[in-house]
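A.B. asks: what's the 3D shape of this:
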Amino acid sequence: MTHKDKALSLFSQGFHCSQAVLGAFAEELGMSDELALSVSGSFGGGMRNGEVCGACTGALMAIGLKYKFFKADDIGSKEKNNAVTSEFLKRFKEKNGSCLCRELLGYDLSDPKQQAEAREKGMFSEFCPKMVASAVETAEELMNE
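C.D. replies: The predicted model follows:
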């Protein structure tokens, strides 16, 4: 199963966008599915407030696992992680117009009325899978370069 297929499968099961994206990469990056789904569970819908798209935050978590930076004095790892993070955000924004959930969806998920309207319009079932796929593809491109 490809990363994209796994992410879309997770999303269709009811997991948040952030969980779907990180979950697609978790095993190969040394993280259990349970831990990946748990740690990324609070990031869907731009942290439920329309901020940075959860698909992006899930991808950035995967990038963080691939390009580890965990020693404060490891400047090389820090610079590599920062560079790949910046490039991911740049490419995602170029492909989709924004990295912010509220701008991508056209609805502010911090407003219950707008959240309900987005759900009624099928945004979560029709639009969000496209962002999940885009985030996975973009992360995969960078991790394979």
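A.B. asks: contacts and neighbour counts: CA atoms only from here.
C.D. replies: OK.
A.B. asks: what about Met1, how many neighbours?
C.D. replies: 8 (other CA atoms under 10 Å).
A.B. asks: Mind jotting down where the helices sit in this structure?
C.D. replies: 3-12, 17-25, 33-39, 44-45, 54-66, 75-96, 101-105, 112-120, 128-143 (DSSP state H).
A.B. asks: Output the contacting helices and strands for the third one.
C.D. replies: It stands for helix 33-39. helix 17-25 (3 or more CA pairs under 8 Å, 6 or more residues apart in numbering; DSSP states H and E).
A.B. asks: Another sequence for comparison is provided below:
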Amino acid sequence: MNKHIEKAMELRNETPMVSNCSQTIMRCYAEDMGISEEMAAGLGCNFGGGMKCGGVCGAITGGLMVLGAKGVENPAKVNEFRRKIAENHDGMVNCVDLLRANAARGGNKKEHCDKMIQEAITLIDEMV
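C.D. replies: The predicted model follows:
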């Protein structure tokens, strides 16, 4: 398992869990981005739960912020990141849709979100 995924799962298994999907990804890369974990958590706080309204998944938005911090801003590369995740989830990128589909399959919310985080981290690490 890579160091970013290990860190993410440590954060997701904290009791109580205080980091949403976006914050988790941001905190995992804080050192790489030259910021504190507190700053990373602050930057990601409003992107969990699909920007707190069911919009684009926080793992995706967190991943896009990390990619931007690492200099990946080419529209084709950014779209590739989003597209690859969407392809793995029947075209869905919105939190509300992803969670609804997961629930319909009888899935657990935390496990689903943990997998979305792992998927985003894997793609980030492949792209940079």
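A.B. asks: circling back to that earlier point, could you export the helices of the first structure as a markdown table, including mean neighbour count?
C.D. replies: Formatted as a markdown table, the helices of the first structure follow (neighbours: other CA atoms under 10 Å):
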| stretch | mean neighbour count |
| --- | --- |
| helix 3-12 | 20 |
| helix 17-25 | 32 |
| helix 33-39 | 16 |
| helix 44-45 | 26 |
| helix 54-66 | 25 |
| helix 75-96 | 16 |
| helix 101-105 | 20 |
| helix 112-120 | 14 |
| helix 128-143 | 21 |
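A.B. asks: Which residue of the second structure is paired with Lys130 of the first structure in the alignment?
C.D. replies: Aligned counterpart of Lys130 of the first structure in the second structure: Lys115 (TM-score structural alignment).
A.B. asks: End to end on stretch 67-83 of the first structure, go ahead and measure it.
C.D. replies: 10 Å (CA to CA, to the nearest Å).
A.B. asks: where's Lys7 of the second structure relative to Glu31 of the second structure, distance?
C.D. replies: Lys7 of the second structure is 12 Å from Glu31 of the second structure, by CA to CA.
A.B. asks: make that Met39 of the second structure, sorry
C.D. replies: Counting by CA to CA - Met39 of the second structure and Glu31 of the second structure are separated by 11 Å.
A.B. asks: repeat for Ile25 of the second structure
C.D. replies: For Ile25 of the second structure relative to Glu31 of the second structure (CA to CA), the value is 12 Å.
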